[in-house]
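Peer 1: Below are the sequence and a predicted model; questions follow.
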Amino acid sequence: MSATSPKKAKLDDDRDYDAETQKALEEIDACQSEIDSLNEKASEEILKVEQKYNQERKPFFDKRNELIAKIPNFWETAFVNHPQLSAILDEEEEECLKHLKKLEVEEFDDIKSGYRIKFHFEENPFFENNVLVKEFHLATPGDPSSKSTPIKWKPDMDLTAKHKEAAKNNGSGGRRRRFDQSRSFFSWFTDHGDASADDIAEVIKDDMWPNPLQYFLVPDIEVENGMEEESEGEEEESEGDDEAVVVVEEEEGSEVENED
């Protein structure tokens, strides 16, 4: 979470106003300055509250990770079911994520300054690392920046190189591509472009990390909803059939009375 500074309106815009309008505009500007000042104070207070609750949430996040570790392929399933994250996953990357045992998001003590995302892997055929970390430094003297753990790929297993080659050969015929053919999960991990507008990092931090269970359970939820809709449809059909029978019986009764 980060505080944003509102843009101040400029009164010296070379436009001519009558004296009454000019005076009103200056008073509005003074009121807006007071509002902006209060907004900044509110942002600071909100950050303090967020820091407090980050500490209180941590034991529950740790407990949740312990429980998740008992479920095979939990994180792979959650990533594959997520509409934005699945769009950058290649088949080999999905296979690699089967070995992802723990995900953690850690905000820095000064929340405005940034955060890190930690991916804990078991031994796997793709790389030597046990933990891959990507950090985002957002409140630095220079521009926002990011850095990540160098991946120690095993021989012939560099998924970033494989993806680039596959994208070059397949053109637009690749499976489940988003907008950028050269983008994949591990190319995102090693990319350090605009750290202040990293949509994948923000999705992981603000959507996946707070509640991964909802994405792990997506297929089950869809099946349950489908069964409910089918059941409702059958009930409506059954009611329609009953009504049809009643109409037929009444018509048959009428014919008998006419014959008499």
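Peer 2: Received the coordinates, thanks.

Peer 1: make it CA atoms for all contacts and neighbour counts henceforth
Peer 2: Will do.

Peer 1: Let me know the helix or strand that His120 is in.
Peer 2: strand 114-121 (DSSP states H and E).

Peer 1: how distant is that strand from the center of its chain?
Peer 2: For strand 114-121, the separation from the chain centroid amounts to 15 Å (computed by Cα atoms, centre = their mean, to the nearest Å).

Peer 1: Which element is encountered next along the chain beyond that strand?
Peer 2: strand 131-137.

Peer 1: any idea which residue sits dead centre in the protein?
Peer 2: Closest residue to the average C-alpha location of the chain: Val203 at 3.0 Å, with Cα atoms, centre = their mean.

Peer 1: contacting residues around that residue?
Peer 2: Val203 is in contact with Gln84, Leu85, counting by Cα atoms under 8 Å, 6 or more residues apart in numbering.

Peer 1: would it count as being in a strand?
Peer 2: No: according to DSSP: H, G, I helix; E, B strand; the rest coil, Val203 belongs to no strand; its state is helix.

Peer 1: that older thread, need the contact partners of the strand holding His120.
Peer 2: With Cα under 8 Å, 6+ apart as the criterion, strand 114-121 contacts 99-108, 129-139, 205.

Peer 1: Which entries within these meet the buried criterion?
Peer 2: Neighbour counting by 16 or more other Cα atoms under 10 Å classes 99-105, 107, 129, 132-139, 205 among those as buried.

Peer 1: Show me the strands in the chain, by range?
Peer 2: In the chain, the strands defined using DSSP state E lie at 100-107, 114-121, 131-137, 145-148.

Peer 1: Output those in a markdown table, with distance to Lys63 appended to each entry.
Peer 2: Formatted as a markdown table, those follow (distance: least, Cα to Cα, whole Å):
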| stretch | distance to Lys63 |
| --- | --- |
| strand 100-107 | 12 |
| strand 114-121 | 16 |
| strand 131-137 | 19 |
| strand 145-148 | 26 |
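
Peer 1: closest one to Glu34 among those strands?
Peer 2: For Glu34, the closest of the strands of the chain is strand 114-121, at 28.3 Å, according to Cα to Cα.

Peer 1: by how many degrees do the closest one and strand 100-107 diverge?
Peer 2: Our comparison of strand 114-121 with strand 100-107, counting by axes from the mean of the first three to the mean of the last three Cα atoms, to 10 degrees, yields an angle of 170 degrees.

Peer 1: and here's the other structure:
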Amino acid sequence: MAGNGIPGVPGFWLRVFRHSATLNDMMRPYDEPIIAYLEDIKIEYIANPMGFRLNFHFSNNHYFTNSVLVKEYHIKSVPTPFKHDSEIYKCIGCTIDWLPHQDVTVRLGKQRQRHRSNGNIRVVERLVKNESFFNFFNPPVVPEDPKIEVKDELHVRLATDYEVGQYFRTRIIPHAYLYYIGQAPEQDDNYQDCSSDSSEDTSDSDED
């Protein structure tokens, strides 16, 4: 087995990530050596609660001790006049067991502090959140208590996270080879095809 990637194809999934506009945008240069150890991504459907689980299998590496990183989505069916749509109501990540000094989701930052009595300023170093693909495994947490109102911002973050999960499920996993060779079309879901009439006059000039 190759040291990273999948057997016989080192760096397979890293190349898939690079050829996906969505995943490439989530990935940072310091993520790439870690993703190079990604061997496979498998989907597992669950019935109770309804949803699916994404399993990211990694070969042995010097970044973390996990062999599998898991992301789970719980959805509910929402009836509409024409069909049943799915709606995310919870997602569950996993704890990444980073080896010492290898956690790319945090960085050392500086913060100014003012002394309460004499007003003196000092600068201290502290760990702050860092941009990384691996933040994907630390999703927004929805309160378990139904009496607690979920803020709109949390709904938006949850929906955005679900879009990425669906992207893995419906595009990346079934079409990984096409992404690997750079032949998978990237579709913009914000636009839909509309009918057009080739004979339609789009000229701005007025008729006499």
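Peer 2: Nice, thanks for sending it over. What you see is a predicted model, and the numbers here were worked out from it, not measured in a lab.

Peer 1: still on that earlier bit, list just the one of the strands of the first structure that sits closest to Leu25 of the first structure.
Peer 2: Leu25 of the first structure lies closest, by Cα to Cα, to one member of the strands of the first structure: strand 114-121, at 38.1 Å.

Peer 1: and Leu14 of the second structure, how many neighbours?
Peer 2: A count of nearby residues for Leu14 of the second structure, using other Cα atoms under 10 Å, gives 24.

Peer 1: what residue of the first structure matches up with it?
Peer 2: By TM-score structural alignment, Leu14 of the second structure lines up with Glu76 in the first structure.

Peer 1: Could you tell me how far the counterpart of Phe133 of the second structure in the first structure is located from Asp143 of the first structure?
Peer 2: Matched by TM-score structural alignment, Phe133 of the second structure corresponds to Phe185 in the first structure. With distances taken as Cα to Cα, to the nearest Å, Phe185 of the first structure is found 24 Å from Asp143 of the first structure.

Peer 1: likewise Ser187 of the first structure?
Peer 2: Distance from Ser187 of the first structure to Asp143 of the first structure, counting by Cα to Cα: 21 Å.

Peer 1: quick one, which of the two is more surrounded?
Peer 2: Neighbour count, other Cα under 10 Å: between Ser187 of the first structure and Asp143, Ser187 has more, with 16 against 11.

Peer 1: so what's that one up against?
Peer 2: Thr160.

Peer 1: Distance-wise, check it relative to Glu222 of the first structure.
Peer 2: For Ser187 of the first structure, the distance to Glu222 of the first structure equals 31 Å [Cα to Cα].

Peer 1: Just tell me the aligned range of stretch 121-137 of the first structure in the second structure.
Peer 2: Under TM-score structural alignment, the match for stretch 121-137 of the first structure in the second structure covers residues 58-74.

Peer 1: Please, where are all the helices along the second structure?
Peer 2: Along the second structure, counting by DSSP state H, helices occupy 12-19, 21-26, 32-35, 152-167, 176-180.

Peer 1: Just put the ones you listed in JSON lines and tack on distance to Asp103 of the second structure.
Peer 2: Output for these, formatted as JSON lines (distance: least, Cα to Cα, whole Å):
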{"stretch": "helix 12-19", "distance to Asp103 of the second structure": "19"}
{"stretch": "helix 21-26", "distance to Asp103 of the second structure": "16"}
{"stretch": "helix 32-35", "distance to Asp103 of the second structure": "11"}
{"stretch": "helix 152-167", "distance to Asp103 of the second structure": "21"}
{"stretch": "helix 176-180", "distance to Asp103 of the second structure": "27"}
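
Peer 1: Return the most buried member of the ones you listed.
Peer 2: helix 12-19 (a mean of 22; mean count of other Cα atoms under 10 Å).

Peer 1: Now that helix on the first structure. Mean distance?
Peer 2: Compared with the first structure after fitting, helix 12-19 of the second structure has a mean deviation of 0.8 Å; criterion: mean Cα distance after the TM-score superposition for the first structure.

Peer 1: packing partners for that helix?
Peer 2: Secondary-structure packing of helix 12-19 of the second structure (3 or more Cα pairs under 8 Å, 6 or more residues apart in numbering; DSSP states H and E): helix 21-26, helix 32-35, strand 38-46, helix 176-180.

Peer 1: Output the residue interval of the first structure matched by the longest one.
Peer 2: Translated: strand 38-46 of the second structure. Mapped onto the first structure using TM-score structural alignment, strand 38-46 of the second structure covers residues 100-108.

Peer 1: now the matching stretch: how far from the chain's centre is it?
Peer 2: 15 Å.

Peer 1: go on, stretch 221-228 of the first structure?
Peer 2: Stretch 221-228 of the first structure has its C-alpha centroid displaced from the chain centroid by 23 Å (Cα atoms, centre = their mean).

Peer 1: repeat for stretch 91-106 of the second structure
Peer 2: 15 Å.

Peer 1: Report the buried residues of that stretch.
Peer 2: Cys91, Ile92, Gly93, Ile96, Asp103, Val104, Thr105, Val106.
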